[in-house]
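Trainee: No letters, just coordinates:
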């Protein structure tokens, strides 16, 4: 028997069918969708594009499966965080999704940062990766839509609604809004001071709750069996935590997807962390996680790839071939990229800088630098920021004894080498299956459907890893370069603000 996991990412959706006992991948399907941006700061997506992509990906997955849909015991979800879709009374989207990458709520962030009551209620500092400022921006700029909507849904919640007809959310996604009571798992009345009506906020479930089943309409659209149980699922980072076995304090997850993420389980949220790190509800009951993000993690490498691609003859290399070429060139470059540094702040900086004005920068360019140097420098730049995040975590008293590396960027040996040696943790492991979020979604679905009884046993069985050797010389070499890297942002901070003011 099997479990279907739907992973709704920032740029594409992936559907995985796992054998429930071994975690073996039985089949996959995927499809992509565009990001919509023609105004400064705008980053929107059409939720109907998601549904079209998910429907296709599920059918693709089932077509590639040697069995049939009757063998699927449960369906789970992982989804991009923070974004929301306003819904009408008839179950139709009233507007595009305002995604986690949208940066038009700058004024609302600054306004909410001054609200000590909100900070204590939400356990986090308002930022682009929290929903409340986006809610407030949208309410002010599209008041008619906000007033007329029935409710809003996070991205994965919209897809789950398309499959089940049930509008709801769950604790991991709800905890990034700033309006969830972390302990009661209910909406906090602090939202009322901003004119929000709790009746417009969706019902909150646990991640493992079975919230519905595949409807007849959804079965016709996807090929899934009508009546198949559907579990609430979780935010992609909560799923990644489970898919990289970050279930106990001390074991920290580093994942490099479109966005880079650092995840560390904690026993409880702490007001002392506010303003320093993010903290959210874990999918595992009575557990939470500290969280740090690099908005342009894997995105930075994709950006560089697109630049190289634009300089080539059309059709010379497809994307996968070009990525392989970039990795091969980077592998020939010495650690440190011959003193070329890269700040991966293409979409602004989150912690520890919290600077939306920050920009991507190459520092130290010289005639000898080629495509391989730039490719490796981008990987190293992302790894240096992960090191900064870990330093911020340990500075807050969060335990970091072991690192598990996962997701797309870790398919690159060069990137794994940079991450391992720049972070410098002696106990570093590489996940064998790099797609950690869908594995986490499958485990959550399995726990909800009663297929698994213990989180750790399920995670150990489905999310396997190998330990990486510790290279003391490489670690020491990167330590010197890390000190230089830490000098670059402070030197450019005022310049970034000046650049932003040019358009103001």
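Mentor: Now that the structure is in, tell me what you want to look at. Because the structure is predicted, anything quoted here is derived from the model rather than measured. Numbering: from 1, shown residues only.
Trainee: okay, CA-based contacts and neighbour counts for the rest of this
Mentor: Fine.
Trainee: quick one: the strands in the stretch 251-400 of the chain?
Mentor: 260-266, 278-281, 288-294, 341-343, 361-363, 400-406 (DSSP state E, counting those that start in this stretch).
Trainee: A further structure is provided below for comparison with the first:
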């Protein structure tokens, strides 16, 4: 009898990851294929959609080589959210896709918000602001700056949904990725006609939207030959990467949190209702479970701050031979020599501006409280704690929506550090666990959703239950008063320094390096 598996494919920003998952939640094989990102102008970030197709083709071929003879029961798709893949009436790509981290459309986002009647009206329509990263502003930018391309525009797809089209011939999306376009009414789980009109496109340009576990198409004959798949395999809706990876960490119940410490930092939770979004400072999307919603806040600076410090320390001569000899493990080991609170030292991680809870591109980072008694270990400890303080600051917004902190599922590169996990446990006062599938990112969650779609698991809660814990860290109750005090001081820094940050962003200081 042939072995069977579910295929999860994640169209990331820098690579495509594919994996095979069995019914017990075990990864049988995984493969990653890298591709480039184009930055043709300042603030632009683009990608050739064909690179996603080639990446998926090569990743699936790699899986076949590693795990021959496995029958694929269903396919789940995940991918970078908010991207605009514009197609003409012949379903050909018009121009390179505009990605989630593209920053060119601030004016268009403001115009869309004004057209619908202001920020309050936008929140009423979608429960989210029209953020610069969202798809709606990218479409408006095309209309204003590339009128010839816009005149050809007939269909708008997110990255994973372009792969779906190439696999099945179907133009479709699902609720979690649609939420990230800025044009989706997340409470009603349907497109918002009012916002679509404000963006200035026809409703027909947006694909039909299904719940994430629904089968949206089947692998066609041409795609079967291209991807090395059997014809007729069902392809489910899947999920946007930031949403579906919470399922891959086993987070489905309200009160369970997921932290992701990568270059940026994410705090996310599941909701059992589309709770109002306070001032639109969080992002509230539809969850991949049909009776759940997804709440998250994104800090622009997390693991990236440690990378910055590593390079800085190496350049100051702390490691002979340069940054390559000063690894992250050595830095974290150094931080372990400093006590909780880093001897009264705080780090603001706003090295690249901030998004949540302070949407301020002019925000600046800094160490606050330096004295002669502080050593390098204290600086690294304060940096690690500052990143977690920023996540707890996001949770302070979530508390206004009634989101508890029962336990944390940690993911991202920062989750590999036992000290950083322990700081999270002590700072939040709850258990912090990692799961075996979390390191696989969106591909793991996409495979779980595929299994729900064909009945391997009856619902998302059952699928989440197969996410086995890999590590567990419990809080030290004696440290909670230290961190509560530290957090109160941290929260006071941004309001006190906001005017200073704006002043330091004056172009008079923007001088080239000597």
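Mentor: That came through fine. Everything numeric in this text was worked out from a predicted model, so none of it was measured.
Trainee: Superposing both, give me the TM-score.
Mentor: Here the TM-score for the pair of chains, by TM-score structural alignment, normalised by the length of structure 1, is 0.88; 498 aligned residues with a CA RMSD of 3.1 Å.
Trainee: coming back round to it: kindly reformat the strands of the stretch 251-400 of structure 1 as a markdown table containing mean neighbour count and distance to residue 490 of structure 1.
Mentor: Below are the strands of the stretch 251-400 of structure 1 laid out as a markdown table (neighbours: other CA atoms under 10 Å; distance: least, CA to CA, whole Å):
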| stretch | mean neighbour count | distance to residue 490 of structure 1 |
| --- | --- | --- |
| strand 260-266 | 25 | 22 |
| strand 278-281 | 28 | 22 |
| strand 288-294 | 25 | 17 |
| strand 341-343 | 25 | 12 |
| strand 361-363 | 15 | 13 |
| strand 400-406 | 22 | 26 |
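Trainee: Of all those, which one comes closest to residue 190 of structure 1?
Mentor: strand 278-281 (17.6 Å; CA to CA).
Trainee: what stretch of structure 2 does the closest one fall on?
Mentor: The aligned range for strand 278-281 of structure 1 in structure 2 is 283-286, by TM-score structural alignment.
Trainee: which residues touch the residue nearest the centre of structure 2?
Mentor: With distances taken as CA atoms, centre = their mean, structure 2 has residue 242 as the residue nearest its mean C-alpha position (3.5 Å). Counting by CA atoms under 8 Å, 6 or more residues apart in numbering, residue 242 of structure 2 touches 80-81, 442.
Trainee: and if you look at residue 459 of structure 2?
Mentor: Residues near residue 459 of structure 2 by CA under 8 Å, 6+ apart: 289, 452.
Trainee: when you align them, which residue in structure 1 goes with it?
Mentor: Residue 459 of structure 2 maps onto residue 454 in structure 1, by TM-score structural alignment.
Trainee: export the strands of the stretch 251-400 of structure 1 to TSV and tack on distance to residue 10 of structure 1?
Mentor: Below are the strands of the stretch 251-400 of structure 1 laid out as TSV (distance: least, CA to CA, whole Å):
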stretch	distance to residue 10 of structure 1
strand 260-266	12
strand 278-281	20
strand 288-294	14
strand 341-343	22
strand 361-363	23
strand 400-406	17
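Trainee: name the helices or strands packed onto the helix or strand containing residue 460 of structure 1?
Mentor: Secondary structure assignment for residue 460 of structure 1, by DSSP states H and E: helix 455-462. Applying 3 or more CA pairs under 8 Å, 6 or more residues apart in numbering; DSSP states H and E, one finds that helix 455-462 of structure 1 contacts helix 236-243, helix 436-448.
Trainee: Out of the ones you listed, flag the one nearest residue 331 of structure 1.
Mentor: So among these, helix 436-448 is nearest, using CA to CA, at 25.0 Å.
Trainee: How far off centre is the closest one?
Mentor: Centroid displacement of helix 436-448 of structure 1 relative to its chain, using CA atoms, centre = their mean, to the nearest Å, is 15 Å.
Trainee: corresponding residue for residue 444 of structure 2 in structure 1?
Mentor: Residue 444 of structure 2 maps onto residue 439 in structure 1, by TM-score structural alignment.
Trainee: ok, its match touching residue 463?
Mentor: Yes: using CA atoms under 8 Å, residue 439 of structure 1 is in contact with residue 463, at 7.1 Å.
Trainee: State which helix of structure 1 is the longest.
Mentor: The longest helix of structure 1 (DSSP state H) is helix 472-501.
Trainee: mean distance, that one to its aligned residues in structure 2?
Mentor: With the two structures superposed, helix 472-501 of structure 1 lies on average 2.9 Å from its match in structure 2, counting by mean CA distance after the TM-score superposition for structure 1.
Trainee: Packing partners of that helix?
Mentor: Short answer (3+ CA pairs under 8 Å, 6+ apart): helix 472-501 of structure 1 packs on helix 413-423.
Trainee: The helix it packs on aligns to what range in structure 2?
Mentor: Under TM-score structural alignment, helix 413-423 of structure 1 corresponds to residues 418-428 of structure 2.
Trainee: Could you save the contacts of residue 242 of structure 2 as TSV and add columns showing neighbour count and distance to residue 409 of structure 2?
Mentor: Output for the contacts of residue 242 of structure 2, formatted as TSV (neighbours: other CA atoms under 10 Å; distance: CA to CA, whole Å):
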residue	neighbour count	distance to residue 409 of structure 2
80	22	21
81	29	22
442	35	15
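Trainee: Of the residues you listed, which is the nearest to residue 35 of structure 2?
Mentor: Once CA to CA is applied, the member of the contacts of residue 242 of structure 2 that ends up nearest residue 35 of structure 2 is residue 80, at 13.6 Å.
Trainee: how much space between residue 113 of structure 2 and residue 125 of structure 2?
Mentor: Distance, residue 113 of structure 2 to residue 125 of structure 2, using CA to CA, to the nearest Å: 11 Å.
Trainee: for the closest residue in space to residue 106 of structure 2 that isn't next to it in sequence, what are its contacts?
Mentor: With sequence-adjacent residues excluded and distances taken as CA to CA, 6 or more residues apart in numbering, residue 106 of structure 2 is closest to residue 132, at 5.5 Å. Residues counted as contacts of residue 132 of structure 2 (CA under 8 Å, 6+ apart) are 102-106, 109.
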